[in-house]
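# predicted coordinates and the sequence they were generated for:
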Amino acid sequence: MDPRSEVLLRQAELFQGSVLLAGLPADDLLGRLPDAFGWCWHAGDQAMLEARFAGRSHFGVHAPERGFDSAVVFLPKAKDLTDYLLNAVAARLAGREVYLVGEKRGGIEGAAKQLNPFGKPRKLDSARHCQLWQVTVAQAPAAKPLESLAQTYELPLAEGPLKVISLPGVFSHGRLDRGSALLLEHLDKLPGGHLLDFGCGAGVLGAAVKRRYPDTQVTLLDVDAFAAASSRLTLAANGLEGDVLTGDGIDAAPLGLNAILTNPPFHTGVHTDYQATENLLRKAAKHLKTGGELRLVANSFLKYQPLIEEHLGACSVRAEGQGFRIYSAKRA
């Protein structure tokens, strides 16, 4: 059981009614709170919740339409995403309770101040290295459209400026990260055909490839619904076409790819997690055609080259700089 869920269950009498659990972990919490309903934007967590509690968790970037008597927001990593979630639930809970739960190392104590616009927050519990806060919504705020919280920036590419639109909670929100910047400088000689932007975030790499190689079929894949929504906005803002998918890692990707381009994540919330990338490296060959290329950028300290060579074949370093390396390998 996730420690945040354990803290909620210490106060289980507060959550026996119709309560929305926003950003809930994929544990047994729904089984312990029979009238609760989940709101999830992580495709892997959603798949596990659906398998165990069919029909009891909503997937997407918008709160479910159904009514609820109170809401618990599980503190995400990004402050602006917390603001969006709290606003989305408080807008529908005038005179009722909103709770915020999170780990101390995730910044829950500071994040509790984000409850101030809705009323006077109070701490209900502190246990399992977590805290639980509560506020009674004095006056329901106007719901903020998600798109109004988007950040936009332009990249000066050789083919013309590329407009990037990112939503709260998306990796490198509102700016280009150094790894993707290095990879953008080395998009030459990519195989034609069907390319996958794995862990697409705001869609920077996939959109840049489609701009440079318009005949390439581009698929963008991310585990996070906010990232997928951002990628769709980025493609639309530049008049580009691509298939955007949400799914739990490379297993959700199409087969028969000519190339996989990726700046893969290695964090889940505040925790370090290499599982999605390591799974990609083990299974990339299954998704690539013969001669298909994996091109990956990663922090130099991450020892991915031996794993690539074990599962895909000879791996070369195409470029490196500012603490990052670009690895390239082709399926034999």
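That came through fine. Numbers count the residues shown, from 1 in each chain.
# contacts and neighbour counts: CA atoms only from here.
Noted.
# residues touching the residue nearest in space to the middle of the chain, list them.
When Cα atoms, centre = their mean is applied to the chain, the residue found nearest the centroid is D224 (3.2 Å). By Cα atoms under 8 Å, 6 or more residues apart in numbering, the contact set of D224 is W41, H42, A43, T246, G247.
# how far away is the third one from D248?
A43 sits 5 Å away from D248, going by Cα to Cα, to the nearest Å.
# intersection of neighbour lists for those two?
Here A43 and D248 share the contacting residues V223, scored by Cα under 8 Å, 6+ apart.
# correct me if wrong, but F68 is in a strand.
No. Assessed with DSSP: H, G, I helix; E, B strand; the rest coil, F68 is coil; it does not lie in a strand.
# in addition, the following structure is provided for comparison:
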Amino acid sequence: MAGSADTLFMPIENGEVPLGDGKWLYLGAKAIEGGFSDDLRAALVCEQSMRGPYMDLQMRGMDVHPSVESSTLFSGALILIGKHRAENEAMVARASTMVASGAPILIAGDKTSGVVPLRKRMSNFVGVDGSLAKYHATVFWLRNSAEIATNLNSNKTSPEGFKTSGGMFSAGKIDKGSALLAEHLDDSIRGDIADFGAGWGYLSAELLSRFNPRTVHLYEAHWASLEAAKENLSSYDKGQISYYWHDLAKEPVGKKFDWIIMNPPFHTARKTEPQLGVQFIETAAKSLKPKGALLMVANVALPYEKALQQHFTKVTQLDRRDGFKLLKAMR
């Protein structure tokens, strides 16, 4: 089904914005329904921080990276925004520093992304050349100028002692569910431990600062979050910690652990998807040693107990607070 990525490319496809001969930066990159033309395939340098869409673009033969760095300016930028305002504005500001002055910048998002308010805000300090709506999404385009980065770069608050940025889970404060899980960490959680959906490393930091596990393995699908985790855990024994840019819903783990801790995601865009948590549970069950244990936190409304009972011998609710439940499951 066509979506906001298809809308993003419409001004190029209908000739309103010429592609030209140079390289174009494509941030938040995703595939389009009909596939990319040879001209687009040759022109695009794609950035996608999420492991799943990154693998999809890689499979399609696109030039894709988890983070793009370039010593030369791009001829234009295409930006597919998501649900996080701070991340969206940071992407646009960053693109402005990476493309030539006066070069075209195209920005698109679906109706829940805030693309229309972003267009309105940007029109206060830079001229918008055009806009169109299709596939329940809107694209607008403009010419790059210094005012873009100046007006969209903003200071962001991170939890004390940690590095985070817009678009990361619970970037501005410690999530109540993760805090609940952290309260129940104790010295029985030892040996080889995995942190599934580790984000920017809060739970692993709690574990490492209070106890002495043999090894800690962080699995995270969001590249930028994992890079932040590396910085947040840089003071701990590097030989003790391993990091994996990994989609736990699609890629096998291939290791066995004594314990797994996790606060699994349950959203794709703005839609609740409990199946994501179920996939995390199934992967956790396959990744534990005999008599290994899973400690997980979840929103009280999410029906994970059935999946836990199918894959574990004993399931116990340890705590329930602030709309979250803490579950322990034994192999």
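Received, thanks. Every value quoted in this text rests on a predicted model; they were computed, and no experiment measured them.
# quick check: TM-score for this pair?
The TM-score (TM-score structural alignment, normalised by the length of structure 2) is 0.87; 318 aligned residues with a Cα RMSD of 2.6 Å.
# and the helices in the stretch 51-200 of structure 1?
Assigned helices in the stretch 51-200 of structure 1, in chain order: 79-90, 108-111, 178-184 (criterion: DSSP state H, counting those that start in this stretch).
# okay, the first one sits on what stretch of structure 2?
It stands for helix 79-90 of structure 1. Using TM-score structural alignment, helix 79-90 of structure 1 corresponds to residues 85-96 of structure 2.
# now the last one
Helix 178-184 of structure 1 corresponds to residues 176-182 in structure 2, going by TM-score structural alignment.
# neighbours of the residue nearest to G60 of structure 1 when sequence neighbours are not counted, just the number please.
Nearest residue to G60 of structure 1, sequence neighbours excluded (Cα to Cα, 6 or more residues apart in numbering): W41, at 5.2 Å. For W41 of structure 1, the count of nearby residues is 22 (other Cα atoms under 10 Å).
# right, and A142 of structure 1 touches A91 too?
Yes. If you go by Cα atoms under 8 Å, A142 of structure 1 and A91 touch, sitting 5.8 Å apart.
# these two: which has the busier surroundings?
A count of neighbours by other Cα under 10 Å puts A91 above the other of A142 of structure 1 and A91, at 17 against 11.
# quick revisit: now do the shared contacts for A142 and A91 of structure 1.
Common contact partners of A142 of structure 1 and A91 (Cα under 8 Å, 6+ apart): none.
# picking that back up, give me the residues contacting the match of helix 79-90 of structure 1.
Stretch 85-96 of structure 2 has contacts (Cα under 8 Å, 6+ apart) with 25, 27, 77, 79, 81-82, 105, 113-114, 144-146, 148-150, 152-153, 165-167.
# weed out the non-buried ones from these.
25, 27, 77, 79, 81-82, 105, 113-114, 144-145, 148-149, 152, 165-167 (16 or more other Cα atoms under 10 Å).
# filter those down to just the ones in strands.
Among those, DSSP state E puts L25, L27, A77, I79, I105 in strands.
# can you list those in CSV and add distance to I189 of structure 2?
Output for those, formatted as CSV (distance: Cα to Cα, whole Å):
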residue, distance to I189 of structure 2
L25, 45
L27, 40
A77, 47
I79, 43
I105, 50
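# now for these: which two are most distant?
Greatest spatial distance among these (Cα to Cα): L27 and I105, at 10.9 Å.
# identify the contacts common to those two.
With Cα under 8 Å, 6+ apart, L27 of structure 2 and I105 have common neighbours A77, L78, I79.
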